[in-house]
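Chemist: Provided below are the primary sequence and the corresponding predicted coordinates.
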Amino acid sequence: MPQDQQRLPGRLTAPSPGWTTRADVVIVGSGIAGLTAALRLRKEVGKVLVVTKDVLAAGSTQWAQGGIAAALGDGDTPEEHELDTLVAGAGACDLDSVRILVNEGPEAVRELIALGTNFDHTADGELSLTREGGHHRDRIAHAGGDATGAEIQRALIAAVQAAPDIEVIQHALAVDLLLGEDSSGATGVAGLTLHVIGEGERDGVGAVLCRAVVLASGGFGQVFSQTTNPAVSTGDGMALALRAGATVRDLEFVQFHPTVMYLGPDSRGQQPLISEAVRGEGAFLVDDDGNRFMQGVHELADLAPRDVVAKAIMKRMLDTGRPHMWLDARHLGAEFWERRFPTILATARSHGVDPVVDLIPVAPACHYVSGGVHTDLDGRSDLPGLYASGEVACSGVHGANRLASNSLLDGLVFSRRIAKVLPGELGEWREPSADERAPGLIAGAARKELQETMTSRAGVLRSAAGLTAGADVLAGLAGRVATAVDQESWETSNLLTIATALTMTARLRQETRGSHWREDFAERDDDLYAGHFDVRMADGAVAAEFVPSPQTDPSVGPVAGVVAP
């Protein structure tokens, strides 16, 4: 068993707010989820404020290569999209959530087009659709060949900048939520504290008083040594929600993208993604001997769901002792590469690999977390006044393994739903209460060891021994107190909070399901684990409880819950 859990920060150590402002709704994050919410809320509430840790375009949305999935093609249906999503989710999806996604998705994408998003079209003028892993239809709309996210981000930013009633604060790290009681005595969101770097008259730590917060802050890819996520993805939104008392669900379901360009054993941070759409257009995986090892593994072979492909690559790497496998896309030809995947082509060439004539070295790396702040079908968390959408949220739509290109659709659809209900739910202004949570801060220098521990102990392959050893290391890191208050330490504290919760739930889920792969429990176990692990935090300690799926007979699995030691 791991040593006694060290107390994590109940709130982050920070200077007292030096400035204060107000907004009816604050949106944390500026990707597709955040900007969609802002654009739809701006005419429904008094004042909308968007805060983003870097510039408006710096989040994960702009890095989305493959596209956005929706049943837009001839012969395709939401029901078929639903089935593919459920199969990929490995029995952990919320059916109602999936049905909302696939049925509301086509209209949401058409609205993106009306907003000014320039998707690719065929010579006949029809929307160009392609296929990715886990899909049985061509239903992935793309832009600029492989620059879909960048084009969507461009269109959304242009719309936000043209809207004078949306205020934006860039270079603003969300530090912690402010809590207060309403007239009935119920505790909820009263605002949040920000650290702003030189934004006009606002600089340093300040407070934004508000009636609701929408988290759209993305994931936590930087908890691992290698990830496709940008540097800003440090789990800030999930961590501050946990510290405020909100529930976080399904953290163990971290998707490792199977085809991330391998840059060598010492490469760290954001790695180049080789989109699944490359395989959708005919590329295939081979080992050192040229064997197409996905043949016979799954009916879709190289286009199997991501967890299947990532596991097959890892297995072949372990069997052969090689640090990576290869993606063969040479037969696509120079003209096709330059037209369909210009961004990937340029990136690969910048690292000394020309996909037109060379095999591309690939290995799995952290890509997306299917879990997050637990929400209902309209984006509400269990903390009054706190909503969440996109990768920071968990509505149950992705289950144990997100279907390719459902991520942009998730943020788009559920932010639209938040915008429908939130204006009618804005309550009274809460006065922030005295914050009794114990402050703390983890030294930024602990980040490297944290990332290496999570990669080796809680990465693609997991076991009880590895997770227990990892939990011991994390407990030790919790004792490394920062001597300076700075952004690196705030982010590292958030990463440690998430890493601790993730390791805990990964230890408790003694089965293999979707993107959660236990070497010591190789099979899926619906008798015991058809449900979710919910994590909550109190007094600086995290605890996990198992919640059976509503579709599961309570007599089959645990009913009272499994509480982590």
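Modeler: Sure, I can see it.

Chemist: all contacts plus neighbour counts: C-alpha atoms, from now on.
Modeler: OK.

Chemist: can you map out the strands along the stretch 51-200 of the chain?
Modeler: With DSSP state E, counting those that start in this stretch as the criterion, the stretch 51-200 of the chain has strands at 68-69, 129-130, 140-141, 166-169, 172-181, 187-199.

Chemist: who touches the fifth one?
Modeler: Judged by CA atoms under 8 Å, 6 or more residues apart in numbering, the contacts made with strand 172-181 from elsewhere in the structure are 11-12, 28, 51-54, 187-197, 236-237, 240-241, 243-244, 430-433, 435, 487, 490.

Chemist: Put this next to the previous one:
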Amino acid sequence: MAALRTESAADRVIVVGAGLAGVATALHLAPLPVLLLGPGLGATASAMAQGGIAVAMGPGDDPACHAADTLAAGAGLCDPDIVAVVTGAGSALVEDLLRRGVPFDRDADGVLERGLEAAHDRPRILHAGGDATGHTVLRTLTDHVAMAHHVTRQADLIARRLAVTDGRVTGLWAVRADGAPVFLAARAVVLATGGVGGLYAATTNPRGACGSGLALAARAGAVLRDLEFVQFHPTAIATGADPMPLATEALRGAGAVLVEETGARLMAGSPQGDLAPRDVVARAIHAARAEGRSVFLDARAAVGADFARRFPTVHRLCRAAGLDPAREAIPVRPAAHYHMGGVAVDAQGRTSLPGLHACGEVASTGLHGANRLASNSLLEALAFARWIAQDILSATAPAHPAPPLPAPSLASGVSPDQFAGLRAVMDRHVGVVRSAGGLEQALRRLAPHAAADDAHLVASLVALAALDRRESRGGHFRADHPAPAPEARHSTVTLAGAFPRLAAFAPVPEVA
């Protein structure tokens, strides 16, 4: 291995991840020096977000109504205080984006347009660029980062391990593109690495979204929470692409319907119809496909010739696959889309380890509970980015000890065939419908590689949490326990607590 280099900065904050959570946090941290690690705009889940930002700022709406919808979707596991403060912050956050130049869509009178999505009781979804909200917002903030003198971007560094000294995170070890290791000291580290969708063969996430932040936090000893709750978006476009393009929920909000090949309405028996919660719709499509019945999203009557104008991203994705959504129904299937679980944090985004914060999808904030309400994720990232920055700015910078030596092994990864096998296992056994037998099979395949590979570690922890939750709630459905338990409870885990459980499924060497 190449010699270890050390780079130090007394007041530096390292933000790992350059999606919306990462860039927003970096901007709010001024004037502290920030090192922003992560890929470019197109490699983040934020850039792929089509739906929009849920915010109660229109006539007849208020944060209390938004909070009620969020709590209902979360199936008993939301933190009501967090829900209240996040939904209450929406208007101010949108005003900040407007000041920064985000071009939200407006009607002919210049009023912000508001769309309707599943499980919202009224239209409150703001869009930018039609169905390109995530990309538009992220591009605007990324432009601000490029002009910010306090932010240094470094795309060629990959974070591998957090450094913990006397119980506090004091920086991290990373590797450069050429494999050279480097230790980076910091007064604080913020994880903004996104979710776990890349662990599934069918996903709308970038393939790099494999829970790297969860692995960093777990190996450092942080508490993780509610890892079993994975949201499967019901309407990924089923054309064989990887990642799968998404047919935004806003299409159903605009009147598009789910149909079978016969033309029969799939959700006709549901009280909320095609706008039922995502887990309900995903299971309905999953059940139909399991019986050999294909499912389609039909927007011909509701949107028709106006498709390209109203939904340019979906239109472009469909045309690239040889489909004309104005004239044809779109084949769809569920795909891993969002992780409600994550690193447990408090109202300031602080993890159980001093010096470590988490923002965005990698964090378990208490907002989403067991099932995320549509378009709440961008709102959450923006809110916690501000609060995390305020918390770091108000804290006294700790003394920086020397980097702990020797450096840990920074190797991580398995062969492409092994990774493909992992994704197939997660799809089959840790997907929309789960059972004890399938989860145990998954753990026997995954656990032997958990020590050496971060993706297998995170996949194992998700499967283990799903095995332990012997009920169905929100995004977690057990065929052998189809009803919710009488009392809602969170699940928490540390690597020290999980390791003996993983070892029971296969001989596993000591976790680095």
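Modeler: Cool, got the structure. Worth saying up front: this structure is predicted, and the values here are computed from it rather than measured.

Chemist: Overlay them and tell me the TM-score.
Modeler: Scored against TM-score structural alignment, normalised by the length of the second structure, the superposed chains reach a TM-score of 0.93; 499 aligned residues with a CA RMSD of 1.9 Å.

Chemist: if we can go back for a sec, so which of the strands of the stretch 51-200 of the first structure is the most surrounded?
Modeler: Across the strands of the stretch 51-200 of the first structure, averaging neighbours per residue (mean count of other CA atoms under 10 Å) puts strand 68-69 on top, at a mean of 27.

Chemist: what stretch of the second structure does it fall on?
Modeler: Using TM-score structural alignment, strand 68-69 of the first structure corresponds to residues 53-54 of the second structure.

Chemist: Give me the mean deviation of that stretch from the first structure.
Modeler: Its aligned residues in the first structure lie a mean 0.5 Å from stretch 53-54 of the second structure after superposition (mean CA distance after the TM-score superposition for the first structure).

Chemist: what's next to that stretch, contact-wise?
Modeler: Against stretch 53-54 of the second structure from outside (CA under 8 Å, 6+ apart): 90, 124, 125, 126, 127, 133, 374, 375, 376, 377, 378, 379.

Chemist: was I right about the third one contacting residue 375?
Modeler: Yes: Residue 125 of the second structure is within contact range of residue 375, at 7.0 Å (criterion: CA atoms under 8 Å).

Chemist: can you put the strands of the stretch 51-200 of the first structure in CSV and add distance to residue 232 of the first structure?
Modeler: As requested, those are exported to CSV (distance: least, CA to CA, whole Å):
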stretch, distance to residue 232 of the first structure
strand 68-69, 22
strand 129-130, 30
strand 140-141, 26
strand 166-169, 16
strand 172-181, 10
strand 187-199, 14
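
Chemist: of all those, which lies closest to residue 16 of the first structure?
Modeler: Ranking the strands of the stretch 51-200 of the first structure by their distance to residue 16 of the first structure (criterion: CA to CA) puts strand 187-199 first, at 9.2 Å.

Chemist: Out of the strands of the stretch 51-200 of the first structure, the one nearest residue 302 of the first structure is which?
Modeler: strand 129-130 (14.9 Å).

Chemist: Which part of the second structure matches that closest one?
Modeler: Alignment of strand 129-130 of the first structure against the second structure: residues 114-115, by TM-score structural alignment.

Chemist: Now do the buried residues in stretch 301-315 of the second structure.
Modeler: 302, 303, 304, 307, 308, 310, 311, 312, 313, 314, 315 (16 or more other CA atoms under 10 Å).

Chemist: Mark which of those are part of helices, please.
Modeler: Mapping these onto helices (DSSP state H) picks out 307, 308, 310, 312, 313, 314, 315.
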